[in-house]
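Asker: Give me coordinates for this.
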Amino acid sequence: MTERPSSPTGLALGSDGYPAAGGVARRPVGADESARANRRWWDAAAPAYLAEHGSDLGDVEFLWCPEGLREDDAHLLGDVRGRRVLEIGCGSAPCSRWLRRAGADVVALDLSAGMLARAAALNRSTGIAVPLLQADAGALPLADGSVDIACSAFGGLPFVADAGAVLAEVARVLRPGGRFVASVNHPLRWPFPDSPDPEDLRVVSSYFDRTPYVETDDAGRTVYVEHHRTVGDWVRAVVGAGLVLVDLLEPEWTPGRTQNWGQWSPERGALVPGTLIVVAEAAG
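Answerer: Predicted coordinates for the structure are as follows:
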């Protein structure tokens, strides 16, 4: 039997370069287990993920979602010039470099050292240096009221067990009137197969089943976790954190965009939403 190659994290890699799943389950997963698994998974997956999606993400671009919505066009954050901005789940930090180029004072945060290593390399190659911080989104190492804007483009929130705790941290570090914008997997994706083919738009599980999706390695160890919340769950989490909900966006597919991205595709995007964007503000 041919052994799978492994990453420096010790996770076996599949032929596509991503960590290989030995098994898939649906079961409860706590915050610590989620964080450990997803840190290792993203450390191992960073090269394959950026090889696959790096050209779309760009080095100095702010892409909100696979539908192709960009901050250049959306203006969800408002005028960022001179504002203190925190990006949560920055990955290779193209959004943070876009913000820095737009005149913001940025801090880019991620759980994954593998992603942050790529971010540091791109800081050097682009000449746009943003401070990089490795930390858990549920325990932001920033002072109360120290941030004007917080944002997250598919960064962290789908992978945390306690979204309410993360949102409470966001509310804590935002200044009164500060803005928070985050894009996440649209909850409607959950009951359908993970396929870009519109022929696969059939309900295979309950929209209301919040049991996390878990991948394990050949030894049964948890290597990847994704958490599901309904639209109502997201609204209650935002309000429960003391934030004021301003808007919920469901971006439509950008005309002329042809890229498939996992479950997202032009054909499927014409039928159902794939992304939910939460726009909120700190009270005051």
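Asker: When you work out contacts or count neighbours from here on, use the C-alpha atoms and nothing else.
Answerer: OK.
Asker: Any idea how far the top helix by length along the chain is from the middle of the chain?
Answerer: Criterion DSSP state H: the longest helix present in the chain is helix 31-57. Distance of helix 31-57 from the chain centroid (C-alpha atoms, centre = their mean, to the nearest Å) equals 10 Å.
Asker: Counting by contacts, list what that helix packs against.
Answerer: In terms of contacts (3 or more C-alpha pairs under 8 Å, 6 or more residues apart in numbering; DSSP states H and E), helix 31-57 is packed against helix 113-126, strand 222-226.
Asker: Here is a second sequence; please produce its structure as well for comparison:
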Amino acid sequence: MNSPDPSTPDSPHQPRVLGDIGSAVSERANRSWWDLESREYHREHGDFLGADVAGGDFVWCPENLHEADAHLLGDVRGRTVLEVGCGSAPCSRWLATQGADVVATDLSRGMLGYGIAAMELFGEQRVPLVQANAESLPFADTSFDIAFSSFGAVPFVADSATVMAEVARILIPGGRWVFSINHPMRWMFPDDPGPDGLTVAIPYFNRTPYSEVDADGTITYVEHHRTIGDRVREIRSAGMILDDIVEPEWPDDLEREWGQWSPLRGSYFPGTAIFCCTKPD
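Answerer: Next up, the predicted model:
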């Protein structure tokens, strides 16, 4: 699961007005950002994600929803599974322990390196890790039974509709596609886990990408916003059926904050949306 904290707690989640940011710029910026931040990301979140334990773990979201409990992918034993935007691949490592035949992709070589190191450290079955852009998946048509993304590539690409089409292409008829993302309504609120994060700051319909720039004005990080309706249309345009949208509630016993996610905010509105889809037979 990849869930960056692009804004500091005392600054609003406010997109810089730079106009549209296309695929090439988004890819370059986010690859570099994740390569540079991979060490700090794992220092802060590795234990929660199960990245540092034998066999990994599969956590869908900061609300701590585990695939072992949710079963959103169905029975994976003996199935071919593709993870899109895997980070260091703790989800794919866990699926391998459940009998799945897994391949995982990510844009960042730095993140993939952590996955390779973990599998070597624990002497695990090697899950193939492929460096790839989610807008152009390097796999043949109808290669996989299941595809998923846990806070992976979908918000970080300029053309997420193409991601949906690519997933539909590599899935077999009847295949399953499940992806979790920041809940689209989260876009309206500052990245603050406290009371200031409960005040609307940005229009829900403002699709200007959130971006960060360095001192020279070079874009170093990009996150793209789509509404719930946008996501539904992307799924339908790819020829898939939307079976469900899961909005996990914040557990009463979870006190941990993750960036802007917190027990306070979680008690008022969802932080995660999980889209469950099927490719028609």
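Asker: what's the matching residue for V235 of the first structure over in the second structure?
Answerer: Aligning on TM-score structural alignment places V235 of the first structure opposite V232 in the second structure.
Asker: Enumerate every residue touching that match.
Answerer: L242 (C-alpha atoms under 8 Å, 6 or more residues apart in numbering).
Asker: Where does it sit, in terms of helix or strand?
Answerer: Using DSSP states H and E, V232 of the second structure maps to helix 228-237.
Asker: got the buried residues for that helix?
Answerer: Residues of helix 228-237 of the second structure classed as buried by neighbour count (16 or more other C-alpha atoms under 10 Å): R231, V232, E234, I235, R236.
Asker: Burial check on S211 of the second structure, number of neighbours?
Answerer: By the measure other C-alpha atoms under 10 Å, the count of residues near S211 of the second structure is 22.
Asker: And Y268 of the second structure, by the same measure?
Answerer: A count of neighbours around Y268 of the second structure, defined by other C-alpha under 10 Å, yields 11.
Asker: Quickly note the distance from it to T208 of the second structure.
Answerer: Computed as C-alpha to C-alpha, to the nearest Å, the Y268 of the second structure to T208 of the second structure distance reads 25 Å.
Asker: got it, and T105 of the second structure?
Answerer: Distance from T105 of the second structure to T208 of the second structure, counting by C-alpha to C-alpha: 27 Å.
Asker: W250 of the second structure too?
Answerer: Look at W250 of the second structure and T208 of the second structure: by C-alpha to C-alpha, they are 28 Å apart.
Asker: Which one's more surrounded, those two?
Answerer: Neighbours per residue (other C-alpha under 10 Å) separate W250 of the second structure from T208, with W250 holding more: 24 against 18.
Asker: If we ignore the residues flanking it in sequence, what's nearest the equivalent of that one over in the first structure?
Answerer: Matched across to the first structure, W250 of the second structure falls on W253, judged by TM-score structural alignment. Using C-alpha to C-alpha, 6 or more residues apart in numbering and skipping residues adjacent in sequence, the residue nearest W253 of the first structure is E67, 4.7 Å away.
Asker: wait, that neighbour sits on R268?
Answerer: No: the pair E67 of the first structure / R268 is not scored as a contact, 10.4 Å apart, by C-alpha atoms under 8 Å.
Asker: Same drill for these two, tell me which one is more crowded.
Answerer: Using other C-alpha under 10 Å as the criterion, E67 of the first structure and R268 rank with E67 on top: 25 against 20.
Asker: The more buried one corresponds to which position in the second structure?
Answerer: Matched to the second structure by TM-score structural alignment, E67 of the first structure sits across from E63.
Asker: what's near enough to touch its match?
Answerer: Contacts of E63 of the second structure (C-alpha under 8 Å, 6+ apart): P248, E249, W250, P251, L254, T272.
Asker: Who wins on neighbours among these?
Answerer: T272 (26 neighbours).
Asker: Show me what it aligns to in the first structure.
Answerer: Residue pairing (TM-score structural alignment): T272 of the second structure is matched to T275 of the first structure.
Asker: what about that match, distance to L63 of the first structure?
Answerer: Where L63 of the first structure is concerned, T275 of the first structure sits at a distance of 12 Å (C-alpha to C-alpha).
Asker: Could you do A121 of the first structure as well?
Answerer: Separation of A121 of the first structure from L63 of the first structure (C-alpha to C-alpha): 20 Å.
Asker: So between these two, which is more surrounded?
Answerer: Taking other C-alpha under 10 Å, A121 of the first structure and L63 do not tie; L63 has more neighbours (22 against 13).
Asker: Skipping its backbone neighbours, what lies nearest the more buried one in space?
Answerer: R70 (4.5 Å).
Asker: so how far is V59 of the second structure from A89 of the second structure?
Answerer: A89 of the second structure sits 11 Å away from V59 of the second structure, going by C-alpha to C-alpha.
Asker: show me the contacts for the residue lying closest to G240 of the first structure once chain neighbours are set aside.
Answerer: Distance criterion C-alpha to C-alpha, 6+ apart; nearest residue to G240 of the first structure, sequence neighbours excluded, is G164 at 7.3 Å. G164 of the first structure makes contact with A237, V238, G240, A241, according to C-alpha under 8 Å, 6+ apart.
Asker: Counterpart of G164 of the first structure over in the second structure?
Answerer: Using TM-score structural alignment, G164 of the first structure lines up with A161 in the second structure.
Asker: Run the chain-centre distance for the strand or helix carrying that match.
Answerer: Using DSSP H and E, A161 of the second structure sits in helix 160-170. On the basis of C-alpha atoms, centre = their mean, helix 160-170 of the second structure sits 15 Å off its chain's mean C-alpha point.
Asker: Can you classify V17 of the second structure as helix, strand or coil?
Answerer: Following DSSP: H, G, I helix; E, B strand; the rest coil, we place V17 of the second structure in the coil state.
Asker: Alignment lookup: it to the first structure.
Answerer: Match for V17 of the second structure (TM-score structural alignment): R26.
Asker: Please verify my assumption that that match contacts R210.
Answerer: No: applying C-alpha under 8 Å as the test, R26 of the first structure and R210 come out as separate, 9.3 Å apart.
Asker: Tell me, how many residues neighbour the closest residue to I228 of the second structure other than its chain neighbours?
Answerer: Ranked by C-alpha to C-alpha, 6+ apart and with sequence neighbours excluded, the top spatial neighbour of I228 of the second structure is P184, at 6.2 Å. Neighbour count of P184 of the second structure, defined by other C-alpha under 10 Å: 20.
Asker: what does P184 of the second structure align to in the first structure?
Answerer: P184 of the second structure maps onto P187 in the first structure, by TM-score structural alignment.
Asker: Now do the same for Y41 of the second structure: its match in the first structure.
Answerer: Mapped onto the first structure by TM-score structural alignment, Y41 of the second structure lines up with Y49.
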